[in-house]
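Engineer: build me a model from this:
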Amino acid sequence: MRRPLRNPAGLLGATLVAVMVLLAVIGPPIWGKTAAGIDPERINQGASALHLLGTDALGRDLIARTLVATRLTLGLALLATVLGTVSGVLLGALPALLPRPAGRVVIAVVDLLVAFPALLLAMFTAVVTGLGARGAVLGIGVALAPTFARLTHTLTASLAGADYIAAARMLQVPRRRILTRHILPNIAEPLILNTAQSMGAALLGLTAMSFLGMGVQAPSYDWGRLLNEAFGHVYVTSSVVVAPALAVALAGLGFMLLGDTFAQAAAGSRDPVGTPVAPVVAPARETPVPGAVLEVRDLTVAFPGGITPVRQVSLTVHEGEIIGLVGESGSGKSMTAAAIGQIVPHPGLAGSARSRLCGVDLDGLLDRERRKLLGSSLAMVFQDPTAALNPALRVGGQLAEVATLHDGATPAQARARAVERLRRVHIPRPAQVVKQHPHELSGGMRQRAVIAMGLMGTPRLVIADEPTTALDVTVQREVIRVLREVVDETRAGALFISHDIAVVGELCDRIAVMYAGRIVEELPAQALTTARHPYTRALIGSLPDMATDRTRPLTTIPGRQPAPGDVPEGCAFADRCSLATARCATRPDLRTTTDGHKLACWEAA
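Structural biologist: Okay, here's the model as predicted:
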C-alpha cells in the first residue's frame, strides 16, 4: 500500500475514492432531509445563495441530492462489479473443468461476447430482465463478465504447461482441485487488480443506464437519474448538471487512477526497493595495457537494496585470444557481460576504474559516440537465440539491420553481407535461410545465425554468453568450432561465458573463474589441471570422465553460493571450503603467483 500512495496519481485516486466512500456513509444521514425537501417556490432555479448549484423540478437542492445519491451509486457499482467478476471468473475457468469439446464451445461463446459492445450488451440484458436498478446491475455485470472470462482463461492457459500442474495431473488430482488449489491462487493478483479497475467502468456504465432511463427509477435516484432529470433544463439553467456530472467524473477518475496505480505497483513489486546508486570506484592508476581489445578494471555492478552481483572484476582480452569466464549459475558472469556491453538492466548501475574497448576509454565518450563504438566493435551472442531473434521478422532482415544501421549499407549490400556471414558460420543454403523466420531453423542454426548477426559489422570483441547451454553435445561442438574459426579469421578477441568448465577448457586460451561476483583464479587453459583455488579444483572434480569410478557417487560441492545481497566480508567460499581457517574471515586479494597464475586464496599452495 505504501508504494502506490507515494505515486501522485495513486495518492490522488486514493483520496478521491476515500472521499466518495465517506460521502456514501455520511451523505443520507446529514443531507437526506434537505435532499427530500420540496420547495414549490424554487422549482428549476439556477445557482443562488441558498442553492449553490440550483434546484430540480420540485425545488429540491441538487448538491444535497447528489451527496445523498453517492451511497446508491457506489453500492450498485460494487454489486455490478462483484457480479461481473464472479461470473466472469467462473465462465473463464469452465474450459479447465469441462471436456475439451465443451471447453471450446465455452471459449467461442466468450469470444463472441467480448466482441459485442459492452453497453449494448448491458442494455439488452436490462430490457430482458426488466428496467430498474436490478436490471441495470445485471446488465453491467453481464457486460463486465466476458472481460474477466477472457482474462481468466488466458491466465489459466498460461499455467497449463507448468511442471506442478503436470505433476498434479499425473497424480490423478481432480480437475476441480487443480483449478482451486493450483491455478486460481496463482492468477488471483491480476484478477483482483482488474476488479479495482472495473469498479470505475461499472460506475460509468450504471450512470449511463440511468441517464438513458433504463436504470434507477423514481422515486429512487442515483447520479445518472439526476442527470436524466436535469437534462431537460440544461439549456436554461446549465448549473443543474454540474453537481452530478462532477461527482461522476471525480469518482470514475478516482477508481481508474487507483486501479492503474495498483496494477503498476504489482508489475514492479519484484523490483529491488530503493533508489539506484552508482558504485563508487577509484580511477585506475596503472597505465593501460597496450594492444588490448578489452580492458576493464574493478568493474562493479550494484542494484538497490545492497545487491552487488559483480564486485571489482578485472579482465584483459587481447587480439585473437579467447578468455573463458566460468562459474556456477548466479556467480555474476552474465551481469559482467552486460556491464561490458553497457546493457545492465534497470535499476542496476555499473562503475569501473577503467573501461577501454579497442584502446578507447568508454567513460570519456559521449552517448552517441559510445553507442557507435559498441555497435560496430562489439558483438554479443546471447544464451537464448530464440529470444535474441524477433520471431515476427525474417532472419535476413534482422541481420541486414545491423549493416544498414551502423555501416550505412544499402539494402542490397546488407542482404548480400547477411548471406556471406551465414555462409561463414557454416549454415547450409544461406540464400534460402535469409528468407526464413527463426522458428523454421533448428536450435543450432539459430545460435549460428546469432553469431552471424554479431559478425555483420567488423567486431573487435565477441562476447558469447553461454551460447551452448541449451544445445546437445554435437551442436555444441559445431558452435565452438565456429567461434574458434571466427576469432582466428578476424583476429578479434572473445569472452566466452559458461558454467561448463570442460567446454571452456577446450575452447579458450585463458580461464577466469568467478565466484560470488569476484574472480577467484585466472590461469592458462592448458594449466587447468594444476588449478590451485579450492573452488576451481572442486569444479574440475565434479566433472565425470571415462576414468571416473562409476561405483562411487559423483563429486559435489557442499553448500550453496551466497546470494548477491548476502556475500560476507571475508572469503565467500569459506563456508564450503575444506581448507578454510580463521584467516579466511578477511577477504584475500587477487594476487599473481610465481608461475603466472592469479589467485585469491590464503591457504592454496
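Engineer: contacts, neighbours, all on C-alpha from now
Structural biologist: Will do.
Engineer: other SSEs contacting the helix or strand encompassing residue 502?
Structural biologist: Using DSSP states H and E, residue 502 maps to helix 501-507. Identification of packing neighbours for helix 501-507 by 3 or more Cα pairs under 8 Å, 6 or more residues apart in numbering; DSSP states H and E yields strand 322-326, strand 493-498, helix 534-541.
Engineer: please redo it, this time with the cut-off set to 6 Å
Structural biologist: Under the contact definition 3 or more Cα pairs under 6 Å, 6 or more residues apart in numbering; DSSP states H and E, helix 501-507 sits against no other helix or strand.
Engineer: next, the buried residues of that helix.
Structural biologist: Neighbour-count burial for helix 501-507 flags 501, 503, 504, 505, 507 (criterion: 16 or more other Cα atoms under 10 Å).
Engineer: how about stretch 531-547?
Structural biologist: Result for stretch 531-547 [16+ other Cα under 10 Å]: buried residues 531, 532, 533, 534, 535, 536, 538, 539, 540.
Engineer: same check, this time on stretch 478-488
Structural biologist: In stretch 478-488, counting by 16+ other Cα under 10 Å, buried: 478, 479, 480, 482, 483, 484, 486, 487.
Engineer: one more to put side by side:
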Amino acid sequence: MRAMRILRTPVGLTAAVLLGLVLLVAIVAPILWGEAAEVTDTSDINAAPSPEHPIGTDALGRDLLLRTLVATRLTVVLALGATGIALVIGIVLGAAPLLLGRRLGRPVVAGVNIAVAFPGILLALFLATVLGVGEFAAMFAIGIAGAPSFARFCQTLIAGIAERDFIAAARLAGQGRFRILVRHVLPNIAEPLIVNATIAAGSMLLAFAGLSFLGLGVQAPAYDWGRLMMEGLSRIYLNPLAALAPGIAVVIAGLAFNLTGEALAKGYSISVMPGMLLGVRGRGRRTAAAPDVAPVHETNAAPGADDLVLDVRGLRTVVPGAAGDVAPVRGVDLRIRAREAVGIVGESGSGKSLTALSVAQLVEEPMRVEADRLDFLGVDLQEVPRTPAAAAERRRLLGTSLAMVFQDPMTSFNPVIRMGEQLAEVSRFHGGMSRGDARAHAVQRLGAVSIPHPARRAKQYPHEFSGGMRQRAMIAMGVMAEPRLVIADEPTTALDVTVQKQVLDLLGRVRDENGAAILLISHDVAVVREVCDRILVMYAGRVVEEIASDRLAEDARHPYTRALIAAVPDMRTGRGRPLSTIPGRPVDPSQVPAGCAFAARCPFATARCLEEDPVLREVEPGQRVACWNPVTASVDVERTEDADAVEASLGGLEPVPAGRGAAPSGLEEADR
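Structural biologist: Predicted coordinates:
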C-alpha cells in the first residue's frame, strides 16, 4: 500500500521509471550488445555520428553508443559496491558506542567526527592513490571515504533507539550487546539506512565516474562511463557526443538513485542524511489463567528471615559532573520479602525510577551504582563475575527472577517484532524452550492477563494494541519466567481508571499466583496506598518516610508526606476550592542544600533543619521518618470537616526564608 502511494506521486513515478530503465539496461545491455561493443573497424576510426553509429566511434572504430550502454552494468555495480562498503563500515563504527560501551566507544566517535570534517573527495583521492589504480581499489577508496557520513548517521539513529525501554528490557533479560544490535536496533533503523543508502548510491556513482575520468578508476580494457568520458574528451570539439553521451548517462543514473531516495524518504517520513558521501555537504512452567483476587494490600504470608528477596543498604547512584559527582539517589535503604508489595512515591525528580533502574542493574556509564549492600535473592549484585559462566548465571538470574514493567509500554516493545515473538524470546533465551513451545507459552501468558483472542493478538505488532493491552502484555512478558520480584515503574500512567484497576488487579494476581514481590513506583499516592503493604516516600534522592499503607492517612509524620496526601483530591473535594499544592520547587540534585532538603518548602522548618540533615529513624514500630520536627498531632488529611485547615497548615504555605523557623507551637522541640 505504501509503495503504491509513493508511485502515485510525480517524484515517485519519475524515480521508478528512471531507476527501472537504468537497472534494465545494466542487466540486458551486456547480454545483447556486449560482443558488438568490442568489434573494431579500422576503416571507421573516430567517425562522426551517423545512422550506423548514432554517437560515432572511438579510436579503434568501436560503436560508442553500444559501449555506453554496456558500461552501465560495471558503473552501477561498482557504485553499489562502494555504497555497500560505506554502509557496512558505517554501521560498525556507528554501533561502536553500543558494542564497546561509552568509554571505549568515545575514541571511535571522536575519530568519526574528525573524518566527517575532512573533505570526502580529497579522502577518496588520497585512498585511491594509496590503494593503487583499478576499479576495485577505487571502489574501496570511495566506500571508505563515504563511511564517516554513514557512521555519524548510524550513531545518531542508534543513540535514539538505545534509550528505548525495550532495549533496557533486553539488557535486563541478559541479552548480549551484539544480539541487541542485530535483533532490536538494526531492524528499527533499517528504513532510514536504506533510504539514505539509495541517495548515497547516486553520489557514489558520480564519484566513481570522477575517479575513472582522472585515470584512477577503471583501467583498459574494461570501461565505465567515467573512462568513456575521459577518452572522448580529446575529441570534444570534433565529436562532442563522444564525451557528452556517457556524461548524460551519469546524470540520468545519479538522478534516478537520488529521486528514488527522496521518494522513499517522503513515503516513509524519514529524514535524509545531509552531506551524503564526498562532502556534497531456567525452563518456564505453564500456568492456567487465574480468577480475580482480593485486594493486594493484604499480606499473604508472614515474612520470615529466609524469604528476603531484595536487600539494599546505602544505595547511591552517582553521575560525574564538571563540578564534581552528583548523586540523584543518595543513601536509599530497601528490603522486600516474598509476596510483599512495597511502593515508592514522590514528585518527579525525587529519584524513584533511578532507584529502580539501579537495583535492576540498568544504569550505564558514566553513571555508577554504589551501595553498602545490594543483594538480590542472596546474590551480591555488586560483585563482578570472574568467569564467563558466572556472568551467564548472573544474566540468567536477572533475566528470569527480576521483571521490569516500564512506564510507557509503547517504547517498551520493539515496534518491528510481533508481540508473541517478543514474549517468546524470554522462554527461548532463558528457558531453553523450542520455538513452537515458546510461542504457545506466550499465547498462554497473553490469555492469562485477560487479552482477548491471544492467539490472534500474538501475531500482531505493538501499535495494533491499545494502551491498556500493551501494559498488560508488558506484564505478561515480565511473568514469562515466573519472576521473584516485579518492578513496576509508573505502570498506570496515561491509562483511564478502568484500565488502571485492571493493571493493578493483574499485579495482584502475579503476586498471589507466583509468590512474587512487587515494587511499585508511582507519583499517585492513592494508587500506591491501595496496592502496597508498605510505602516509601522519597524526596531529593532519599527516603524521608517509611510507613504501612493502612496507616498512611492518619499516621504520616513527615510534612512532605502530609503535603503529598493533601494534594490528592477525592470525591469530597469542594469544587469551589483551589487544589492544594506544595509550594516551591523540588531540589536540583546538583545543588542539594545543607540540612534537610525539604526545609525551604516546609512550614515547620527551624534553624536546625537548615543546618543538619535528619537521619531516617524509627518513631513507631514499622514507621521511620527523616525529620527533626515530625508531625505528632493527629491531623485528618482526607477531606473531612477541617480539610481547609489541613490544607492551610500542610499544603499551601509559602516557603520558609533561609535562616528562619516557622514551626507551629509545640512542634519546634518535637522529637529532639
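Engineer: before we move on, back to that, the helix holding residue 502 of the first structure corresponds to what range in the second structure?
Structural biologist: Helix 501-507 of the first structure lines up with residues 525-531 of the second structure when matched by TM-score structural alignment.
Engineer: and that stretch against the first structure, how far off on average?
Structural biologist: Aligned to the first structure and superposed, stretch 525-531 of the second structure gives a mean residue distance of 0.7 Å (mean Cα distance after the TM-score superposition for the first structure).
Engineer: next one: that stretch to chain centre, how far?
Structural biologist: Taking Cα atoms, centre = their mean, to the nearest Å, one finds stretch 525-531 of the second structure lying 30 Å from the centre of the chain it belongs to.
Engineer: in the second structure, which spans are strands?
Structural biologist: 308-319, 326-337, 341-345, 368-370, 373-376, 379-380, 402-405, 485-489, 517-522, 534-539, 542-548, 617-620, 623-625 (DSSP state E).
Engineer: Serialize those strands to CSV and add fields for distance to residue 177 of the second structure and mean neighbour count.
Structural biologist: Below are the strands of the second structure laid out as CSV (distance: least, Cα to Cα, whole Å; neighbours: other Cα atoms under 10 Å):
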stretch, distance to residue 177 of the second structure, mean neighbour count
strand 308-319, 23, 20
strand 326-337, 27, 21
strand 341-345, 31, 28
strand 368-370, 19, 18
strand 373-376, 23, 21
strand 379-380, 23, 14
strand 402-405, 19, 26
strand 485-489, 23, 25
strand 517-522, 27, 26
strand 534-539, 33, 25
strand 542-548, 33, 25
strand 617-620, 43, 12
strand 623-625, 41, 22
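Engineer: ok, which of these comes nearest residue 14 of the second structure?
Structural biologist: strand 402-405 (47.8 Å; Cα to Cα).
Engineer: with the first structure overlaid, report how far that closest one is off on average.
Structural biologist: Compared with the first structure after the fit, strand 402-405 of the second structure shows a mean deviation of 0.8 Å (mean Cα distance after the TM-score superposition for the first structure).
Engineer: remind me what that strand packs against, helices and strands.
Structural biologist: Against strand 402-405 of the second structure (3+ Cα pairs under 6 Å, 6+ apart) you get strand 485-489.
Engineer: okay, and the strand it packs on goes to which residues in the first structure?
Structural biologist: Taking TM-score structural alignment, strand 485-489 of the second structure hits residues 461-465 over in the first structure.
Engineer: give me the contact list for that stretch.
Structural biologist: For stretch 461-465 of the first structure, contacts defined as Cα atoms under 6 Å, 6 or more residues apart in numbering pick out 378, 379, 380, 381, 382, 383, 492, 493, 494, 495, 496, 497.
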